[in-house]
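**Student:** Sharing a model that was predicted from the sequence below.
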Amino acid sequence: MQTVETLNEGLKRAYTLTITSNDIDARVEKEVLAIAPQVKMPGFRPGKVPANLVKKMHGESLQRDALNSSIQDGVQKLIADQKLRPAMQPSVELDEGFEFGKDAQVKVALEVLPEIAAPSVDGIKLERLIAEVGDAQVEEAAARIASQQGAFDALPDDHAAADGDTVVIDFVGKVDGVAFDGGTGEDMKVKIGSGQLIPGFEDQLVGVRKGDEKQLNVNFPDDYGAENLAGKPATFDITVKSILDSSKPRLDEDFAKSLGLESLDQLKELLKGQIEQEHNGLTRTYMKRKLLDQLAAAHDFDVPPSMVEAEFEQIWAQLQHEAGHEEDPAAALAEMEAEKEDYRAIAVRRVRLGLLLSEIGQANGVVVNEQEMNRLIMQAAQQYGPQDRERFVQYVRQDPMAAAQLRAPLYEDKVVDFLFEKAEVTERTVSRTELEAAIEAEEEGDIKPHVHGPDCGHDHHEPAPKKAKKAAAAEEAAPEAPAEDAPAEKPAKKVAVKKAAPAEAATGDAAAEEKPKKKAPAKKAAAKAE
């Protein structure tokens, strides 16, 4: 094989490879000898078919395979001989005039990774903001869970329900005097003024007392999810079981035990630990952003345009998706277009930081070991069904790019942790509000890189510039809601008269409460708004 360099400009390289017809023919002959023992042909004993007949039968496919393998081997040899580090997959083009029996001219174009001077990891100074967990935060979290669970004290029997109270009712819904499917329920909790139910339902509960029986008159909205009910007048015969004080969640031992815990103190201890984890996550986010800012300020080198373009396309695609969910998508897209060059600059910086982190990791022996990789694979496999898990595991183990995509986030975290250990770190105690404000102040400069190099699977992170940055950074900075420790109310409780409410409207702990209630039993689905 002959190699001629045709371009060496910046990070761009181009070569012409000449693969001789003799090389291709030799590969064909070798493959003929390999498959001849398995070829069957009438008139010949198995394995005794002459090589020339085998070639005549399979010659065309053998030639194509030989050409492809010659090109693949040639490109790999080129990369090894020239000591190239491709930034992306090389472009390989066979001369249009090629004919079998003649030499093949192959054009190879690629961009290489830049040579980065060994980055110094000394002199990094970081501040660790520590937010301690106060009793008030724990009490607030516990009260939030109790509120979500409807753990309220009952009001006196003669109390007249008012706005903000929770009324517990049994009900039977009817259209034209006939009970409709899914319109019957027991012990449903309705908070007056919450707007959870169809218009007019909650308003008619004002003034009821425990033990009252009353008929409510309502109209299902025209856009109601059940077609047999949409736009129709209906009545609901209700019986008031009790009235609860929604303003004061009940926090006692019985409530804690209802969650499967031993005591209220155990609930508070669990919540304190979770809030501490949230604070640690926020602290890490702040430190990482400061670290990346220092690295970006101290290093400047050219980056491969193809990598920048790939990164930019990832950013742009996500921003377009987010713009489609804005109240005014056209205005959001127009704002994006006006700031397009800013986003492209972000792509440049992210690629540069990714290459820099990769270089630091390689220079300092940072690796994802086999045990960690196995754990990543098994964790990722859990999202598939039992039949597909083994196929996924095999796919990742056989495909280097798939493995790299899975490995990249952990590799990045390990490099960042290594730099944290090397840095000179001072500590300062702040409130959670101050910690969140510090992160907010950093959002304009935050750019999460993707580590490119031996662990690069181009698993690009979310963009985070300017206004769109706040939403993008939320995934990294927002703590998990403690509602996970508290099972949601049974879905049957709010099936009959719930009005339409988009899932996107629920956030934080509210979302954790609302989502399970949307999984209504099939027999009551007809009455539920979608």
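**Tutor:** The structure has been received and is ready for your questions.
**Student:** From here on, just use CA atoms for contacts and neighbour counts.
**Tutor:** OK.
**Student:** Would you state the helices of the stretch 51-200 of the chain in chain order?
**Tutor:** Ranges of helices in the stretch 51-200 of the chain, per DSSP state H, counting those that start in this stretch, are 51-81, 135-148.
**Student:** packing partners for the shortest one?
**Tutor:** If I follow you right, that is helix 135-148. In this structure, helix 135-148 makes packing contacts with strand 233-249, helix 264-298, helix 508-517, judged by 3 or more Cα pairs under 8 Å, 6 or more residues apart in numbering; DSSP states H and E.
**Student:** Next up, a structure to set beside the first:
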Amino acid sequence: MATAVETLDKLERRITISFPISEVQSEVEKRLKLRARTAKAPGFRPGKVPMKMVAAQYGYQVENEVLNDKVGQAFSVAANENKLRVAGYPKIEPKNTEGAVEGSLTFDATFEIYPEFVVGDLSAAEVEQVKTEVSDAEIDKTIDILRKQRVHFHTKGEQGAHGDGGEPVAQNGDRATLDFVGKIDGVEFAGGKADDFAFVLGEGRMLPEFEAATLGLKAGESKTFSLAFPEDYHGKDVAGKTAEFTITLKKLEWAHLPEVDAEFAKSLGVEDGDLAKMRADIKENLEREVKGRVKAKTKDSVMDALVKAVEFDVPKALVEQDGQRLAEMTRQDMAQRGMNVKDVPFPPELFATQAERRVRLGLILAELVKANNLQATAAQIKAQVEDFAQSYEDPQQVVKYYYSDRNRLAEVEALVLEENVVNYVLGKSKVTDKMLPFDELMGNNAQ
């Protein structure tokens, strides 16, 4: 039996559930008899253990199972009868003796329900639609990056097939191999000494004073200089201290970048070495990357607009669940990166703001999809999978990869559904086009 639904807060509700103790006792006895058929105990054959011993061994566990089942069933019936959309899990607590029915067990089930809301007129919602062009300049920058990835180093000053690299003096762009030793107050410190240490000048891998001291040296030369470690230096033992370093340049090499010719094009997969085709391929890849990033930025703008346009209370239970999920995802991600996070706490509260937004958007998107028939169609899912596959050497194999696993296909379906919502909102809202420079869109990764 369940009482009428009590409203405790905007979304919080309570139902009082009760049922006769006799029902619980009867079900417990029934389950114990079933358990007795296979129960084992020293000195008894299986199934011949006395009921008193079975009850002593399993009674508490079986009673809890029966209570959980009874309360769960009663709550489910009450929620269905009252047409309640329960968010999260109910909190079940025994009700105090006051108000309880004699001979019955009584529990309070406190829970939240999903909010009722409608996504109204979106004509006033403001959305920024990003646009970016891929020009010859971006293709040239990409080619430069590809050349640097295929760089070869040659001893500076020695004549070779590609020249001698100029005067054998350390300059930015050269690779220096050196021995060094650092001391603080005349004492060597951990990590302050290395032999045959190589780095490329000008890449910012070393502290500025270290690179500055190396510039201008020739192979075989040494130099002693002072280096002040920053206060926020990752090595806590030396942070904020000044060390004296002695370096000896053992080898100096200059960087030879490959020429942009047929061989270079072949190294990028253009079989006939056609440079025009190479540039076309690079442009196609860049445009595919730009398309994905532009869609992501436009989607973010649409989601921001929806959060502002649709107001409602969000179930705390769903936010807490998503906060826990985000905390666990963060822990796993950091562990995969090689970090030791075994004893590091990840309180879900740290993710509360992000979780609240995710839950809110999930509810809004679900309402938009239901109200406007924006479900992903089979044709849309297929087109999206084929689009993913185009950037791989064997597209058909990638298509099979997605269609062989329901979870992978569900991820694609979710992306298509989001895109349907984005397109719907773009058609209903106030859209402003914004031209975004290529480098800004790519986060300056192209430089």
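**Tutor:** Perfect, thanks for sending it. If you're wondering where the values come from, they're calculated on a predicted model, not measured in any experiment.
**Student:** re the thing from before, quick check: which of the helices of the stretch 51-200 of structure 1 is nearest to residue 161 of structure 1?
**Tutor:** Between residue 161 of structure 1 and the helices of the stretch 51-200 of structure 1, the tightest spacing by Cα to Cα is seen for helix 135-148, at 18.0 Å.
**Student:** How many residues are close by residue 273 of structure 2?
**Tutor:** 17 (other Cα atoms under 10 Å).
**Student:** Give me the distance from the helix or strand harbouring residue 473 of structure 1 to the chain's centre.
**Tutor:** Assessed by DSSP states H and E, residue 473 of structure 1 sits inside helix 466-477. Relative to the centre of its chain, helix 466-477 of structure 1 is centred 13 Å away, using Cα atoms, centre = their mean, to the nearest Å.
**Student:** Pull out the buried positions in it.
**Tutor:** 468, 469, 470, 472, 473, 477 (16 or more other Cα atoms under 10 Å).
**Student:** What of stretch 381-397 of structure 2?
**Tutor:** 381, 382, 384, 385, 386, 388, 389, 395.
**Student:** go on, stretch 248-265 of structure 1?
**Tutor:** For stretch 248-265 of structure 1, by 16+ other Cα under 10 Å, it's 249, 250, 251, 255, 256, 259, 263, 264.
**Student:** Isn't the fifth one up against residue 268?
**Tutor:** No: if you go by Cα atoms under 8 Å, residue 256 of structure 1 and residue 268 don't touch, sitting 9.3 Å apart.
**Student:** circling back to that earlier point, report the angle between the helix holding residue 473 of structure 1 and helix 264-298.
**Tutor:** Put simply, helix 466-477 of structure 1 runs at 130 degrees to helix 264-298, going by axes from the mean of the first three to the mean of the last three Cα atoms, to 10 degrees.
**Student:** circling back to that earlier point, from the buried residues of stretch 248-265 of structure 1, which two are the most distant?
**Tutor:** Across the buried residues of stretch 248-265 of structure 1 (Cα to Cα), the longest gap, 16.5 Å, separates 249 and 263.
**Student:** Show the subsequent helix or strand relative to the one helix or strand residue 387 of structure 2 maps to.
**Tutor:** Taking DSSP H and E as the criterion, residue 387 of structure 2 maps to helix 378-389. Using DSSP H and E, the helix or strand that directly follows helix 378-389 of structure 2 along the chain is helix 395-403.
**Student:** Next, the buried residues of the helix or strand just after that following helix.
**Tutor:** The element immediately downstream of helix 395-403 of structure 2 (helix or strand, assigned by DSSP H and E) is helix 406-428. Using 16+ other Cα under 10 Å as the burial criterion, the residues of helix 406-428 of structure 2 that qualify are 409, 412-413, 416-422, 424-426.
**Student:** and of these, the nearest to residue 356 of structure 2?
**Tutor:** Nearest member of those to residue 356 of structure 2, counting by Cα to Cα, is residue 418, at 18.3 Å.
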